[in-house]
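# okay, here's the prediction I keep looking at, along with the sequence it came from:
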Amino acid sequence: MIDTAGPATRPGAASRPRLRPAPSEPLAAAARRRRRSKRARTAAADLLGVLAWVSAAVAVLLWLVTPASRTVTGVGSVLTDAGIVAGLIGTDLTLVMLVLAARVPLIDRVFGQDNAIAVHRSLGKPVLYLLLAHGALLTLGYSAESAKSPVAETIALFSTPDMPLAYLALGLFVAVVVSSLVAVRRRLPYEAWHVIHLLSYAAVLVALPHMLSVGGVLSVGSWQRTYWIALYVLALGLIVLYRFVLPLVVTLRHRIRVTAVEPIAPGVVSIHLAGRALDRLGVEGGQYGVWRFWTARTWWHAHPVSFSAVPGSGHARITVRDLGAGSARLGRIRPGALVSLEGPYGLFTSRARTAPYLALVASGIGITPVRALLEDTDLRPGEATVLLRGTDADQQYLWDETVALANATGSTLFAMVGHRAHSRESWMTEEDVRRGVTLRSVFPRLLESDLYVCGPRVWSDLVVREARLAGVPEHQIHQERFE
């Protein structure tokens, strides 16, 4: 463990630290204010979660009070009714998944876009099982009532209007969920996975005629039909507004373009951007945007990348590591290329703080949001401690700027360089493991600190695990994974 005492310099370093005056509010008072803000966000997040499940309950309740919800008369009707309920819940949760992926600013502010996407992914398998159960139970129920075999009933259903579209929608959902499995996704190029994932929108649209054609369940003029049309309009409207319309408005308003691509390490470049009133984008240090560079080789690929510096009125910067074919192309972009932006997103900011002290841990390209967060946070001397982690000198991206920021704000900064320990599962080097270094020894006020961790997933998970074992409350841990 090396205590870095003085600032380092790199020729051509991008931006001068943008420092704020030290805050006058006492640490304890600031912590209480942040905790109140955190409680308000938690309450709002809980309310959004409750509304999501209430929407599914309302869908079932509306069906139960309609004439289509008949008295159970036998095994066939039990299977049919169970299939209808499974379909209603599965379809409702599918629309919830679309809303979570719509990048709605309200959801990002109270829940965090990364958390929203995590919930979106977790719903994939349950939704698929419900939709498969919907098809299977209805087929078995109709088969029992008509005394036909399940195969004959399937053939009969397939010949009815809109049922081929229903089967197509189910097939698209299967393709989307299977492509999202970790074992499958690792074998697919990002471009192929992305195209397959876009099929979820097609699946929702393809399934709509089937839903509206089931007259006994969603009869014309019924409250149930009105409710489902409203859900579809809400979910698809949010997708159109926040994934397409708003990014177009931001692009036209700010006219962002590339001014320079600066190599800072092997496989790592800083992309310097210019535009109009970029300080009005509302970026907080630690946030990221979804970037699209309009060149012949990159226009079709959107990249979620953190701001590596807080934007000024006419300039901004992101720093990108070559992690695949898509990100490698960014290093070859020429100045003048136009840029689209979705965002900013993320709760990896000082707004999420609740404790009086700040602990920042970054590894590799995970330095980018940590450096911007340090730049954008009002700090007193001694309030923040920073730990930078790298395998070797080639992984010390933006360390010189981070050291300068730490010195200017009176923050303590440590650097840990070397390969991860092999003697045991650890996020530290072998030497530091032997010396008995721990998070508590690096951050003496760890339990009174908000801990921000950013780096490769396996590494950052190990840091977070040690923090939890040390007793750091869950609401004080903020993790941004770079994969």
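Structure's in. What do you need? Numbers count the residues shown, from 1 in each chain.
# contacts, neighbours, all on C-alpha from now
OK.
# I would like the residues contacting stretch 254-261, please.
With contacts defined as C-alpha atoms under 8 Å, 6 or more residues apart in numbering, stretch 254-261 is touched by 269-278, 331-340.
# pull out the buried members of those residues.
269-278, 331, 333, 338-340 (16 or more other C-alpha atoms under 10 Å).
# can you give me the strands for the stretch 201-350 of the chain?
Assignment of strands within the stretch 201-350 of the chain using DSSP state E, counting those that start in this stretch yields the ranges 257-265, 268-274, 288-294, 303-309, 315-321, 338-345.
# take this one as well and set it beside the first:
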Amino acid sequence: MSATVVTRRAARPAVRVWWRDAAGLTAWFSVLFVVALWVSGRGLQDLGTGFFTSAGRLAGLLSADLLLLQLLLMARIPWVERGYGQDRLARWHRIAGFTSITLLAAHLVLITLGYAVTDRSDVLSEAWALVTTYPGMLLAAAGTAALGMVAVTSVRAARRRLRYESWHLLHLYAYLGAGLALPHQLWTGADFTASPVATAFWWTAYAAAAGAVLVFRVGRPVWLNARHRLVVEQVVPEGPGVVSVYLRGRDLDRLPVAAGQFFVWRFAGPGWTRGKPFSLSAAPDGHRLRITAKDLGEGSRRPATLRPGTPALFEGPYGRLTETVLKGHKVALFASGIGITPLRALLDELPYRPGDAVLFHRAGRPEDLLFRDELEELAARRGVRIHYLLGHRSPGRASWLPAGYAPVPDEQVLRHLVPGIADHDVYVCGPDGWTGAVVDSARRAGVPAGRVHSERFAW
């Protein structure tokens, strides 16, 4: 089914550079301030007389601060998300999380060793005494277990064995872990209550993290769903194992969404509690939305079974792969498989001139090419140049091109197919390894880093 879209040119929030700078400086300031609190509490002086205990205090403080930053990174704060994009925030979230849990483990070991030295007891006895006799320690131990489970399931090997829905559900335990750690910090953490400044800082940090989660992960989605009341209008097959879902609702011209963004979707019926991210596959026109899903497992199989009138719940919109990051008027778009969905929407909305847009569409077989009729119509109407990349890639070679191009370096092929590629904004969406190959090729071909925009299909 062809979808000729009348593009809605509503004003959207701009991406302001100072938002990025302010968010980054705030994060670094919090880390430095925590170290300053430790120093003001005789942390440096105590290293000489009680090294283990003093170093454990610092590890615990930094762990707590990074845990709160980790929550803020994925709180879906709109101006932070628009400034950095979900890819980068998710990467920093993982780094902050692994660093936090490592410091937490160091805190536990060092504090136990320090107390054992002071009490002249063995380490195991001291650990048992700390957990069972100190206020809030049992709760903290439970919180540590929850955070440890989140860290273990975040390891790449574990993520590969988990469905997205299961992984997402397990990560909700991070909120439980942070909450269970708070009583211990307030009751026995001297560095948290040592001064009015320290107390004000930690209460403000916890309130900011909790408030951001409640407002942007809970309150905003509830409000948007109540306002727009989306329901399934129709489900249309697009190719082998691929369907498009059209949704209608109220006041969609007021929904703050742009082509290239994605939502986390839930549909009434079996499995409605498990959200799944799907990008818009057509530019929003103020009347309805379209998403396209490929059957890649249980979660992505659900859209094919939907019936007209099924209520839809959504979180978002998310993603920075939009017009707002555009630096010039020439664009090169690279899509592999289902990664065509946000780029198909962008081709509707980006303000390019005839001949200034080129699309590379990667698929294993001709029948796997999605939206071919729509793309050909765009080529005729807006002058988009299209290159279909069919067939298997070369085994053992990190290339985004089919095997037939193997003798020639990727960047040389790119310069030949897109003269003046360095003057283009490059948009990429596809599997993680393929996306990385495109980005590397574009950079070697002379495209500045600030003009390469990618949305990786990985979690």
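Perfect, thanks for sending it. What you see is a predicted model, and the numbers here were worked out from it, not measured in a lab.
# hang on, the earlier thing: tell me which of the strands of the stretch 201-350 of structure 1 lies nearest to Gly90 of structure 1.
Ranking the strands of the stretch 201-350 of structure 1 by distance to Gly90 of structure 1, with C-alpha to C-alpha as the measure, places strand 338-345 first at 28.2 Å.
# for the helix or strand following that closest one, buried residues please.
Going down the chain from strand 338-345 of structure 1, the next helix or strand is strand 357-363, by DSSP states H and E. Buried residues in strand 357-363 of structure 1, defined by neighbour count with 16+ other C-alpha under 10 Å: 357-363.
# and the residue minimising distance to the centre of structure 2, how far is that from Ala116 of structure 2?
In structure 2, the residue lying closest to the centroid (C-alpha atoms, centre = their mean) is Gln86, at 3.4 Å. According to C-alpha to C-alpha, to the nearest Å, Gln86 of structure 2 and Ala116 of structure 2 sit 44 Å apart.
# post-alignment, the longest helix seen in structure 2 versus structure 1, mean distance?
Secondary structure of structure 2 per DSSP state H: the longest helix is helix 86-119. Superposed on structure 1, helix 86-119 of structure 2 shows a mean distance of 1.1 Å to its aligned residues (mean C-alpha distance after the TM-score superposition for structure 1).
# what's the offset of that helix from the middle of its chain?
Distance, stretch centre to chain centre, for helix 86-119 of structure 2: 22 Å (C-alpha atoms, centre = their mean, to the nearest Å).
# where in structure 1 does it fall?
Mapped onto structure 1 using TM-score structural alignment, helix 86-119 of structure 2 covers residues 113-146.
# what does stretch 197-216 of structure 2 give?
On structure 1, the counterpart of stretch 197-216 of structure 2 by TM-score structural alignment is residues 223-242.
# residues of that stretch that come out buried?
Counting neighbours by 16+ other C-alpha under 10 Å, one finds that the buried residues in stretch 223-242 of structure 1 are 224-225, 227-228, 231-232, 235-236, 238-239, 242.
# next: stretch 390-398 of structure 1.
Under 16+ other C-alpha under 10 Å, the buried positions of stretch 390-398 of structure 1 are 390-391, 395-398.
# stretch 215-224 of structure 2 too?
Using 16+ other C-alpha under 10 Å as the test for burial, stretch 215-224 of structure 2 gives 216-217, 220-221, 224.
# just stretch 222-232 of structure 2 next, same as before
Applying a neighbour-count criterion of 16+ other C-alpha under 10 Å, one finds 224-225, 228-232 buried in stretch 222-232 of structure 2.
# burial count for Glu474 of structure 1?
Using other C-alpha atoms under 10 Å, Glu474 of structure 1 is surrounded by 12 other residues.
# aligned partner of it in structure 2?
In structure 2, Glu474 of structure 1 lands on Ala449 (TM-score structural alignment).
# mind checking the SS state of the nearest residue to that match once chain neighbours are set aside?
Leaving aside its sequence neighbours, Ala449 of structure 2 sits nearest to Arg443 (C-alpha to C-alpha, 6 or more residues apart in numbering; 6.8 Å). With DSSP: H, G, I helix; E, B strand; the rest coil as the basis, the three-state label of Arg443 of structure 2 is helix.
# count of neighbours near Arg443 of structure 2?
Neighbour count of Arg443 of structure 2, defined by other C-alpha under 10 Å: 17.
# same question, the one 5 residues further on
Using other C-alpha under 10 Å, the number of residues around Pro448 of structure 2 comes to 15.
# and for Val283 of structure 1?
Val283 of structure 1 has 22 neighbours, counted by other C-alpha under 10 Å.
# if anything else comes up later, I'll come back, but that's it for now.
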